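Visitor: Okay, structure incoming, though there's no sequence with it:
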């Protein structure tokens, strides 16, 4: 595969600028979900516009599997609204995430910050939770539809907000929305189809029960061709601008941009590259996963390797599809690997029955006694290695096992498969020959 135009050899600084620009573009560039969810996009956009322009209050849930583009779709709609100069004078957007805002107090504090209310009354907003809530609700309810600033509240990971005590925040937001006391649009994003069953009765009675479902089948139509178009767009440099100026002050030579884009166009015609992208799509269909994949591909650019190649895609694909447990095993010390092998043999001999430290220790000491070249270590060191394996969750405690049992006798299940251990042993660098032979020896 050609590395690019041989007549053009970029300077190291130019390669660095190219890599930096592409990483930012892969992270920030608009996605392709609007093409797949055009009907849903118009529905949500209409709701937000009615809230902003007509003072209409709304609440709705956007439901779809992880990675289908819920958050990306909402961000694209908000970006479109924010392009209008009058948007910031008419509306304020509050974005909360159930993974970050783990209780109502944190959510309320961040809401006041994003709404610019944290300095309205000195210290009052950061008082008790009831005071904060009362103050925020009074701010939302003040004025009328024509004088109040519209508020759009996005609740990502909505199902996690349902776990908050008494669902106080959800109740009050839906109550303000339903009673139309202020122009308020509450939009929850979740992957749970049964999310409305998580709502308390009083909260459910104030929810509009409007649900917008994103079906993955719609996203899958013509998936590969759209995926290739997105890859090409994310990996291309700007070449139409005469001065070659990129955003964030990243200036890239116009000649290099054209050369790079021509190379990318040819590279993406390679059937092996197409196969890799298709295989990656079959494993992880989300656009987020693709962007992570391309970020690693671009990271392989260096001053001595200024153009992407098939090899970069192959190596990145291997990295993404590598067995996580095998990689974890390959990172263990030789002593820990010996204990893993002992656990593997024990599991094979006793048909997957649980094990404890004393059982593993006996098997390991038997191996050491038969191999004079293997160094003998203290019991305390072996126990520490065993504890490290436990902390990595390569072994897990047997359910129902009493915690009062001495830790050397606590029973555990061994999680890695024999094939995973064998693969790790084969790929382990500088593993002593005796240990490798022990791993593949017949059952003792």
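Guide: Structure's in. What do you need? Nothing here was measured: the structure is a model prediction, and the numbers come from that model.

Visitor: switch to C-alpha atoms for all contacts and neighbour counts from now on
Guide: Noted.

Visitor: Go ahead and confirm residue 203 touches residue 170.
Guide: Yes. Contact status for residue 203 versus residue 170: in contact at 6.8 Å, counting by Cα atoms under 8 Å.

Visitor: Need the overlap of contacts for the two.
Guide: Common contacts of residue 203 and residue 170 (Cα atoms under 8 Å, 6 or more residues apart in numbering): none found.

Visitor: Relative to residue 212, how far out is the nearest residue to residue 104 once chain neighbours are set aside?
Guide: Distances taken as Cα to Cα, 6 or more residues apart in numbering put residue 169 closest to residue 104, at 6.1 Å, once the chain neighbours are dropped. As for residue 169, its distance to residue 212 is 22 Å (criterion: Cα to Cα, to the nearest Å).

Visitor: more neighbours, the two?
Guide: Comparing residue 169 with residue 212 by other Cα atoms under 10 Å, the one with more neighbours is residue 169, at 20 against 16.

Visitor: Tell me how far that one lies from residue 132.
Guide: For residue 169, the distance to residue 132 - Cα to Cα - is 11 Å.

Visitor: anything in contact with each of these two?
Guide: With Cα under 8 Å, 6+ apart as the test, residue 169 and residue 132 both reach residue 108.

Visitor: Next secondary structure element downstream of whatever helix or strand residue 386 lives in?
Guide: Per DSSP states H and E, residue 386 falls inside helix 379-391. On the C-terminal side of helix 379-391, the nearest following helix or strand under DSSP H and E is strand 395-397.

Visitor: before we go on, here's another structure to hold up against the first:
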């Protein structure tokens, strides 16, 4: 009897149905965290979403032309919100048949010719364009829009989404932006131009003629959700509603997720992440690690998974770089730290750094005093690692020893690096923790 119970228990642990359910959940959540699927919910941007929804819907349903800039830091949900609006609009059969969408990215479409080819491809007008020759960019774009007109001479509404909008402002004469805004303003064709950018000063990049044709509508996404919203977003990403997974397993999964949302350890991890970075994509990295730990013996996430995920994802890259530099370079970093403290954040030059280093090395008989040329080479290596940067610009003719520099490392990162640095001399640690010698 006991042996049969053991057998049934072991068979339950390796239940093929449960294994398949775990794999299905992992596949779905990985897809969700890799941003290839829309977010299950939106939080904190109801007003902004409503403004954009009304604007785009008027173009899609009544043919009203519009232009707008969506501005906010990376990972604040700008593109995700636009995708959810488009997906909601095309649920209407009339809008789905008429509304066309063109997505451009300033990092990919680096000039107007490439952008025009991409517009032609997405509108599926390669055959219509053929080998025709046009005198200007405006004529070509207008021909493409005219080609979309049907028998009643009414053109299909087009939604233009320009990701990395500030990069398009660097195109020669800003021709693409000028023509799109001009068409939107003059109602030559029903289009809605939505620029997406993280630069708050993007308007200043536009030429006067482009500004005159832009509507100056701006919608800001400023990560204004609360900590509770952040926790809700986290749990909404973990919850499952798909049908391929067994219903009983889904219920148990969502029940465990609900428990996690109330667990003090998990909430501490989320609180730490919220204070450090509100970017939802950073949250994705934590959740991706948690989901990847699932297996047949551990089918549900645990609080310890969140703690470990936070340790892995919050590794400071600059502190890690400091672990690999030489003792001499570490001494130069400490000298720069002292100079930054003395002069209240003002720039310094190599001669000042060398003077601080020399005073330290001369007072410590156990420390080797390197020649100035060797120290300069170490200083240049720190510059190449981008731990230090020049404030004079690349075109300056000032001798490199006197070029003004600023330190790109926070004092807390230096302290952390010294604690973990392998076989760091005691006097170096003491020098870093005390005031300037």
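Guide: All right, it came through fine. It should be emphasised that the depicted structure is a prediction, and the values quoted were computed from it without experimental measurement.

Visitor: roughly how far apart are residue 188 of the first structure and residue 106 of the first structure?
Guide: Per Cα to Cα, residue 188 of the first structure is found 17 Å from residue 106 of the first structure.

Visitor: just residue 406 of the first structure next, same as before
Guide: Distance from residue 406 of the first structure to residue 106 of the first structure, by Cα to Cα: 41 Å.

Visitor: Same question for residue 51 of the first structure.
Guide: Applying Cα to Cα to residue 51 of the first structure and residue 106 of the first structure gives a distance of 26 Å.

Visitor: Neighbour count for the two, which is higher?
Guide: Using other Cα under 10 Å, the more surrounded residue of residue 51 of the first structure and residue 106 is residue 51, with 24 against 13.

Visitor: can you map out the strands along the first structure?
Guide: 58-63, 91-97, 150-156, 184-190, 211-213, 395-397, 412-414 (DSSP state E).

Visitor: want to throw those into CSV with distance to residue 427 of the first structure?
Guide: Putting those into CSV (distance: least, Cα to Cα, whole Å) gives the following:
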stretch, distance to residue 427 of the first structure
strand 58-63, 43
strand 91-97, 41
strand 150-156, 41
strand 184-190, 41
strand 211-213, 45
strand 395-397, 21
strand 412-414, 21
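
Visitor: who wins for proximity to residue 143 of the first structure among those strands?
Guide: Residue 143 of the first structure lies closest to strand 150-156 among the strands of the first structure, at 11.0 Å (Cα to Cα).

Visitor: between the closest one and strand 91-97, how many degrees?
Guide: Using axes from the mean of the first three to the mean of the last three Cα atoms, to 10 degrees, one finds that strand 150-156 of the first structure and strand 91-97 are set 20 degrees apart in direction.

Visitor: What is the corresponding segment of the second structure for strand 150-156 of the first structure?
Guide: Aligned using TM-score structural alignment, strand 150-156 of the first structure spans residues 157-163 in the second structure.

Visitor: So which residues make contact with that stretch?
Guide: By Cα under 8 Å, 6+ apart, the residues outside stretch 157-163 of the second structure that reach it are 56, 59-60, 63, 98-106, 189-197.

Visitor: what does stretch 226-239 of the second structure give?
Guide: By Cα under 8 Å, 6+ apart, stretch 226-239 of the second structure touches 29, 32, 39-44, 253-254, 257-258, 261, 267, 270-271, 274, 278, 283, 287.

Visitor: Buried members of the residues you listed into ChimeraX, please.
Guide: Only the buried entries of these go into this ChimeraX selection, using 16 or more other Cα atoms under 10 Å:
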select :29,32,39,42,44,253,254,257,261,267,270,271,274,278,283,287
